[in-house]
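Participant: please find the sequence and the predicted model below.
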Amino acid sequence: MTPEDTARRLIDANNYLTLATADRDGHPWASPVYFTPDGNDFYWVSRPTSRHSTNIAERPEVAIVIFNSQVPFLAGEAVYLTAHAEQVGVPELSRCLQIFRSRRSELAAFEPGELKLYRARVIDASVLINDGGPDIRVPITLCR
C-alpha cells in the first residue's frame, strides 16, 4: 500500500477531522468538524461565531489531522494537512454545497441556515506511516 493509499483510506473511513486554528495573536484552538473531502479541498459547516470560524476570519492558515483513534498503542496512522481555510462565498455556494452533501445520504437535504459552509484548500500533505518503528511522516499528493 502506498502512502497515498493510506491517506485515502483514512480520509474515506473518517467522518471527522481535527481542525487546528489560531487567533490573530497566535493562541491555538483545535476543533473536530464533520467533513466532506473533494480532492485537495475539505468542506464542513459551522457557525461563523464559533471560535475556529472567527480564527479563520482573522488568520486563514490552518492545520488538519485525520486519524483513527481506535487503533492500539504504536499502531497509529494519520494524515497531516496544512491548508488555507475560508467561508465559501455566494458565487460558489451552490456548487460547494452539492459537494458537501454528496458524501453521506443524511446530508442530501441539508440546508445551512445559521451554519455556513467552509472550505480548506490543502497546501501540503503528509501521512504518518505505521511501520512498527519511530514516527515517520511521508509527503504525499492528495488529488484524485
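Facilitator: Done, it's in. Numbering: from 1, shown residues only.

Participant: CA atoms for contacts and neighbours, from now on please.
Facilitator: Noted.

Participant: what's the strand or helix carrying residue 11 packed up against?
Facilitator: Assessed by DSSP states H and E, residue 11 sits inside helix 3-13. On a contact count with 3 or more Cα pairs under 8 Å, 6 or more residues apart in numbering; DSSP states H and E, helix 3-13 meets strand 61-67, strand 78-87, strand 116-129.

Participant: how far does stretch 57-69 sit from the chain's center?
Facilitator: With Cα atoms, centre = their mean, to the nearest Å as the basis, stretch 57-69 stands 6 Å off its chain's centre.

Participant: presented hereafter is structure B, for comparison with structure A:
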Amino acid sequence: MSFTGLVDRTRRILDEARYLSLATVSNDDRPWAAVVQYAWVAGPLRFLFGSPAESRHSRHIASRPWVSGSLYVAGDPTSLTSVDGAQFTGRCFELGAEDVARFHATFYDAVLPDPQQRAEWTLPESDLVAPAAHRLYVVDVERWWLVDTRTWAQDRVDRRVEMPLSELSR
C-alpha cells in the first residue's frame, strides 16, 4: 500500500488544525477530554501543549500518562468530503526544564504566529516548570489513524486507516 496520500493528508491536518482534543482518564477510571492548542514536531511525531498543572487533564496525566485524541480540519463547510481528521494514541509527560528550553520557541511560534501576540502572551521558560502554575507537555504519538476516505465514498461507513508513523519521517 502506498502511504503517500496519507502522509500528505497527515501533514495538512497537522498544519491546518489549530486545536486537538485530548482524552485522559482519572485514577478512578473517569474519562475527560480537553481541547488544547498545540504545536507538532516530527521524527518522531509529538505534540506540545501548555496547561495549568492543576487542570483536570494535567492531574490525570501525572498519574496515568496514556492519552488519546483527535484533530480535524473543517475545510469547505458546504462540502462534506472536504472535512478531514485524524485520531491518535500515545503517552504524555510534563517536560523538565531542559526540554522546556529546547521546545519553548517551537511551541510559541506555532500557537502564536503573530509576533506582537507572541510578545504579549508568551510565558517565560521559568513559568513552565515546577513549581510554577503552568507546564509544557509533550505527547509521544504511538499510533495514528486517518478517516478512510476511499471506503466512505463507496458505502458511507466511517472507517479509519492506520498510517505507520515511520512514513511521516520519510
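Facilitator: On my side now, so go ahead. What you see is a predicted model, and the numbers here were worked out from it, not measured in a lab.

Participant: mean deviation, the helix holding residue 11 of the first structure versus the second structure?
Facilitator: When the second structure is overlaid, helix 3-13 of the first structure sits 1.3 Å from its aligned residues on average, using mean Cα distance after the TM-score superposition for the first structure.

Participant: now the helices and strands packed on helix 3-13 of the first structure in TSV, with distance to residue 108 of the first structure?
Facilitator: Formatted as TSV, those follow (distance: least, Cα to Cα, whole Å):
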stretch	distance to residue 108 of the first structure
strand 61-67	23
strand 78-87	20
strand 116-129	15
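
Participant: next, the angle from the helix holding residue 11 of the first structure to strand 61-67.
Facilitator: 80 degrees (axes from the mean of the first three to the mean of the last three Cα atoms, to 10 degrees).

Participant: residue range for helix 3-13 of the first structure in the second structure?
Facilitator: Helix 3-13 of the first structure lines up with residues 6-16 of the second structure when matched by TM-score structural alignment.

Participant: what comes up buried for the helix holding residue 11 of the first structure?
Facilitator: Within helix 3-13 of the first structure, the residues scored as buried using 16 or more other Cα atoms under 10 Å are 3, 4, 6, 7, 8, 10, 11.

Participant: between those residues, which is closest to residue 81 of the first structure?
Facilitator: Of all these, residue 81 of the first structure sits closest to residue 7, with 10.6 Å by Cα to Cα.
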